[in-house]
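**Q** Quick one: sequence plus predicted model below, questions after.
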Amino acid sequence: MTLTRAALRYKLAPYGHAVVGKGAFSIVYKATEEGSGKTVVLKKSRVSTRVKRPTLQHESRMLQLLNGHAAIPAAYGYGQLEHFEYISMELLGPSLAEQQKDGTGVMVKTVIRIVDQVLAALQHIHDLGIVHRDIKPENMLCSPSDPSKIKIIDFSISKLFSHGQPTKYDPLRERKGIVGTIYWASLNSHNGLDLAPRDDLESLAFVALYLLRGTLPWKPRPREESQVRSQEIVRLMKSSCSGSDLSDGFPKEFGELLSYSRSMEFNQLPDYTTLRLAFQSIAEGKCYTGNNGPLDWTPCYPKLLGPILVEPAFPDTEDEDTDFDEDEDDLGKNSYCGWDMDIWDRNGNRDKDLTLPAALKAELDYRTPVIVHVQGN
């Protein structure tokens, strides 16, 4: 007897309420599952049927592989229809970036709870041989059913660990982008090294220090600046900042998390137990234990002791590129707008390094219900 995968149909929320987010290659909508009436988010990306290893198909497989941990959102289905592909997922609450007020810090007890949960999530991810590669506040969302819990999203560039020596390229000389997001990426990413668990840990350290401080010494780059110029300026500034510099005025364990991540070898797994115990010790010392309620987002205004950096000089380069998107305000109005067509041009075959073994792909795809219809797109 041949078993068939379940078929899912969705209807997008009414115009004006449907779009809830945007990724590098996707738009995220609120939608309703026909039959059950369940509200979900539907992540949509333009892709040709000729493309091998499309973005959301890879993310769907990663979510199925990681399923079973409290910090991993539920994925309900995947489908490729005409010129688009879709993942339906659990509806989540605001991200850490949305919860934090502009320019203010977050209470130490809240940051400790976040770090502890993300360390547990990273241990689950890394134990399965996967590196996330884009840890940042925008990819950490609160659970609407339990606002004390954090979930990790966006596994579109996650990959299995590489073995042996890491690959390396020169982003500046070769005029290539780095893996991840410039503001949160590890120094290894800026230097063109293949990423490993140590790099997820370094990005988590940046997130924790940012939440405490309300800012980091390197500023978000101007949108019209070339990607290569932005990468190099931020790389030089990150190289000038040690963990002890960035954690001055806060518990030293936050700076030690950054220092530890930078000291690790490529093939080394973090000592998650020791790291979590260190942050639990801070909580016990400050009598933060026993607080299992919603995370406290009361703004803090810390007195930052350092470091203060001057932006390094960087020569102008010819043929500067830009990621500026003139059609950003048109998201959701027309699925064939200029932004969509730009995605069509850029979303080619995925990096072969993101390919899972054939047998594993077949198993993961078999587990995933198929999205067969989306109304209102």
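**A** Received the coordinates, thanks.
**Q** When you work out contacts or count neighbours from here on, use the C-alpha atoms and nothing else.
**A** OK.
**Q** what about the strands in the stretch 251-377 of the chain?
**A** In the stretch 251-377 of the chain, the strands defined using DSSP state E, counting those that start in this stretch lie at 299-300, 370-375.
**Q** which helices and strands does the first one pack with?
**A** Going back to what we said before, that points to strand 299-300. Contact here means 3 or more C-alpha pairs under 8 Å, 6 or more residues apart in numbering; DSSP states H and E; on that basis strand 299-300 packs against strand 105-106.
**Q** now do the last one
**A** For strand 370-375, the helices and strands in contact under the criterion 3+ C-alpha pairs under 8 Å, 6+ apart are strand 7-12, strand 75-81.
**Q** mind redoing it with 10 Å?
**A** Packed against strand 370-375 by the contact rule (3 or more C-alpha pairs under 10 Å, 6 or more residues apart in numbering; DSSP states H and E) you find strand 7-12, strand 27-33, strand 75-81, strand 84-89.
**Q** TSV for those, including distance to Val374?
**A** As requested, the helices and strands packed on strand 370-375 are arranged in TSV below (distance: least, C-alpha to C-alpha, whole Å):
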stretch	distance to Val374
strand 7-12	5
strand 27-33	9
strand 75-81	9
strand 84-89	9
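**Q** out of the ones you listed, nearest to Leu277?
**A** Distances from Leu277 to each of those were compared using C-alpha to C-alpha; the shortest belongs to strand 75-81, at 31.3 Å.
**Q** Check the secondary structure at Ile182 for me.
**A** coil (DSSP: H, G, I helix; E, B strand; the rest coil).
**Q** Look up the closest residue to it, ignoring the ones flanking it.
**A** Nearest non-adjacent residue to Ile182, counting by C-alpha to C-alpha, 6 or more residues apart in numbering: Gln231, 6.2 Å away.
**Q** residues of the helix or strand harbouring that neighbour that come out buried?
**A** Under DSSP states H and E, the secondary-structure element containing Gln231 is helix 227-239. For helix 227-239, a neighbour-count test (16 or more other C-alpha atoms under 10 Å) marks Gln227, Val228, Arg229, Ser230, Gln231, Glu232, Ile233, Val234, Arg235, Leu236, Met237, Lys238 as buried.
**Q** check which helix or strand covers Lys44.
**A** In this structure, Lys44 sits in strand 39-46 according to DSSP H and E.
**Q** Could you tell me which other helices and strands the following helix or strand past that strand packs against?
**A** Using DSSP H and E, the helix or strand that follows strand 39-46 in sequence is helix 55-66. Under the contact criterion of 3+ C-alpha pairs under 10 Å, 6+ apart, helix 55-66 touches strand 39-46, strand 75-81, strand 84-89, helix 108-127, strand 130-131, strand 159-160, helix 358-367.
**Q** ok, second structure coming up, stack it against the first:
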Amino acid sequence: MYLQTSKYQVLSMIGQGSAHQVFKAEHNLTQKLFAIKMEKSPKLGQIEGEIKVLKELNGIEGVPNLIHHGITPENKCFLIMPLLNCSLRDLVKSQQLSLSCILAIGLSLIETLENVHKKNILHLDIKPENIMISQKIQKNSKDQLLKPGFIQLIDFGLSQTLGNSKFLKNVFIGSLNFASRASHKGEQLGYKDDLESLFYVLVYLRNCNLPWSQKPSMGFKNMDIKFIGEMKTSIFNTMTLCQKFPLEFSKFMSYINELKHYQMPDYSLIKEMFIKMLQTTSFSPIMDQFLNNSPIQSINQLGNSETMQLPIDKHLLNNNSIETQIQDDIIDIEAKVVHLSDLIGKYTTVQIKSIQTLNIDYDYNFSNQ
């Protein structure tokens, strides 16, 4: 594989999706490791769109820096980012995370989403595979989990700006397990849909599954989308998803339900909810200090007397951990669902089709699987 630049040597492939591949590469001068994300076929459009989004989000903690980008001699678009340690999916394959760790991860991601949404950008594909740990976690992980930028939100290939009605309506966007109810219905999407996907991620981390994740495929993508969407709608606003969380978590769920798609969430309120949950699980109740400062900074100011340990497999957390999961990642448990999202990537924003039109592509691809 040849890039526009000779500064990097490609070492190995560490993952792939339906439309892209991810490689580990080494800088020839510094010997530092990086990740190269590249289209499988020329001019698919998703990576080109992701490059534009990453430029817009430059400098936001919790979003990877765009190191370099370009086009290969084969006209495949690529981008280069820092090499991160492992995803949340990798972590839960090893051991279940503690409640305190899950809430800390949630608080960090809410901080990141607030800054992303202030740019009027929606992620639209929040799931455990797209949430990364930037480096190896130490035994006393509280400071690390709450440190700005330690939790990284990746893969902005489906991201769009708010109000892009041609793209954000009449199309299912995201992965089946973690997409919002509105996405299942083909409704207009907005800020609340990212929060709803994050809500499902936290429930998944707590329970190691979701009520609809083990349901058998109907064999037809539209039926799957409708069936799982109806399950989410029937369960949302019940205590089914909140049983293993403090009371404030159900308030978070109710708040998401009350938001309009165009309404900017009250992030101060949401962060206060998570701070209260963290207080009840592992932290001292110093509410005034939390409310007067940045929540993440305030929690870290509590000192080392309050620790939060993350039970993990040390073998999993190294620079090669993603490679050890390559066979699982190539055939992802949500591959059939992500496939439809990748069909969307074949069109530019102005060319985007309705879900009915996309079915033509889907039926062709499904019949050839």
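**A** Cool, the structure landed. Bear in mind that the values here come from a model prediction, so they are computed numbers and not experimental data.
**Q** Compute the number of surrounding residues for the alignment partner in the second structure of Leu63 of the first structure.
**A** Using TM-score structural alignment as the criterion, Leu63 of the first structure maps onto Leu54 of the second structure. Neighbour count for Leu54 of the second structure, taken as other C-alpha atoms under 10 Å: 19.
**Q** Now for Leu54 of the second structure: which residues touch it?
**A** If a contact means C-alpha atoms under 10 Å, 6 or more residues apart in numbering, then Leu54 of the second structure has Ile60, Val63, Pro64, Asn65, Leu66, Ile154, Asp155, Phe156, Gly157 as its contacts.
**Q** Any chance of CSV for the helices and strands packed on helix 55-66 of the first structure, columns distance to Leu195 of the first structure and mean neighbour count?
**A** Written out in CSV, the entries for those read as follows (distance: least, C-alpha to C-alpha, whole Å; neighbours: other C-alpha atoms under 10 Å):
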stretch, distance to Leu195 of the first structure, mean neighbour count
strand 39-46, 25, 25
strand 75-81, 25, 22
strand 84-89, 26, 23
helix 108-127, 12, 20
strand 130-131, 7, 23
strand 159-160, 9, 20
helix 358-367, 22, 13
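**Q** Can I get these in TSV including distance to Ser281 of the first structure?
**A** Written out in TSV, the entries for these read as follows (distance: least, C-alpha to C-alpha, whole Å):
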stretch	distance to Ser281 of the first structure
strand 39-46	38
strand 75-81	35
strand 84-89	36
helix 108-127	10
strand 130-131	27
strand 159-160	33
helix 358-367	40
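**Q** against the second structure, where does the strand holding Lys44 of the first structure fall?
**A** The alignment of strand 39-46 of the first structure onto the second structure (TM-score structural alignment) spans residues 33-40.
**Q** What lines up with Ala182 of the second structure in the first structure?
**A** With TM-score structural alignment as the criterion, Ala182 of the second structure lines up with Asn188 in the first structure.
**Q** does its match sit in a helix or strand, and which one?
**A** With DSSP H and E as the test, Asn188 of the first structure turns up in helix 187-190.
**Q** picking that back up, surely the residue nearest to Ile182 of the first structure meets Pro171?
**A** Yes - the pair Gln231 of the first structure and Pro171 passes the contact test of C-alpha atoms under 10 Å, sitting 8.3 Å apart.
**Q** Which neighbours do those two have in common?
**A** Residues within reach of Gln231 of the first structure and of Pro171 at once, by C-alpha under 10 Å, 6+ apart, are Gly177, Ile178, Ser189, His190, Asn191.
**Q** separation between the equivalent of Glu284 of the first structure over in the second structure and Ile110 of the second structure?
**A** By TM-score structural alignment, Glu284 of the first structure lines up with Gln279 in the second structure. The gap separating Gln279 of the second structure from Ile110 of the second structure is 17 Å, by C-alpha to C-alpha, to the nearest Å.
**Q** which residue in the first structure lines up with Val10 of the second structure?
**A** Per TM-score structural alignment, the equivalent position to Val10 of the second structure in the first structure is Leu12.
**Q** again, but for His20 of the second structure
**A** Counting by TM-score structural alignment, His20 of the second structure lines up with Ser26 in the first structure.
**Q** Ok, Glu129 of the second structure next?
**A** Pairing criterion TM-score structural alignment: the partner of Glu129 of the second structure within the first structure is identified as Glu138.
**Q** before we move on, the earlier item: mean shift of the helix holding Gln231 of the first structure relative to the second structure?
**A** For helix 227-239 of the first structure, the mean deviation from the second structure after alignment is 1.2 Å (mean C-alpha distance after the TM-score superposition for the first structure).
**Q** picking that back up, burial of the match of His20 of the second structure, as a residue count?
**A** Other residues within reach of Ser26 of the first structure, judged by other C-alpha under 10 Å, total 20.
**Q** Skipping its backbone neighbours, what lies nearest it in space?
**A** Leaving out its chain neighbours, Ser26 of the first structure is closest to Ser45 (C-alpha to C-alpha, 6+ apart), at 4.4 Å.
**Q** quick one: which of the helices and strands packed on strand 370-375 of the first structure is nearest Ile130 of the first structure?
**A** Within those, the stretch nearest Ile130 of the first structure is strand 75-81; the backing value is 17.5 Å (C-alpha to C-alpha).
**Q** relative to helix 55-66, how tilted is that closest one?
**A** Strand 75-81 of the first structure runs at 160 degrees relative to helix 55-66, counting by axes from the mean of the first three to the mean of the last three C-alpha atoms, to 10 degrees.
**Q** what's the angle between strand 75-81 of the first structure and strand 7-12?
**A** For strand 75-81 of the first structure against strand 7-12, the angle by the same axes, to 10 degrees is 90 degrees.
**Q** elements contacting strand 75-81 of the first structure?
**A** Contact analysis of strand 75-81 of the first structure by 3+ C-alpha pairs under 10 Å, 6+ apart lists strand 7-12, strand 39-46, helix 55-66, strand 84-89, helix 358-367, strand 370-375 as its packing neighbours.
**Q** wait, which of these is closest to Asn292 of the first structure?
**A** The closest of these to Asn292 of the first structure is helix 55-66. By C-alpha to C-alpha, the value is 25.2 Å.
**Q** returning to that earlier point: and the strands of the stretch 251-377 of the first structure as a markdown table, adding mean neighbour count and distance to Ser247 of the first structure?
**A** Listed next are the strands of the stretch 251-377 of the first structure as a markdown table, based on neighbours: other C-alpha atoms under 10 Å; distance: least, C-alpha to C-alpha, whole Å:
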| stretch | mean neighbour count | distance to Ser247 of the first structure |
| --- | --- | --- |
| strand 299-300 | 17 | 15 |
| strand 370-375 | 17 | 47 |
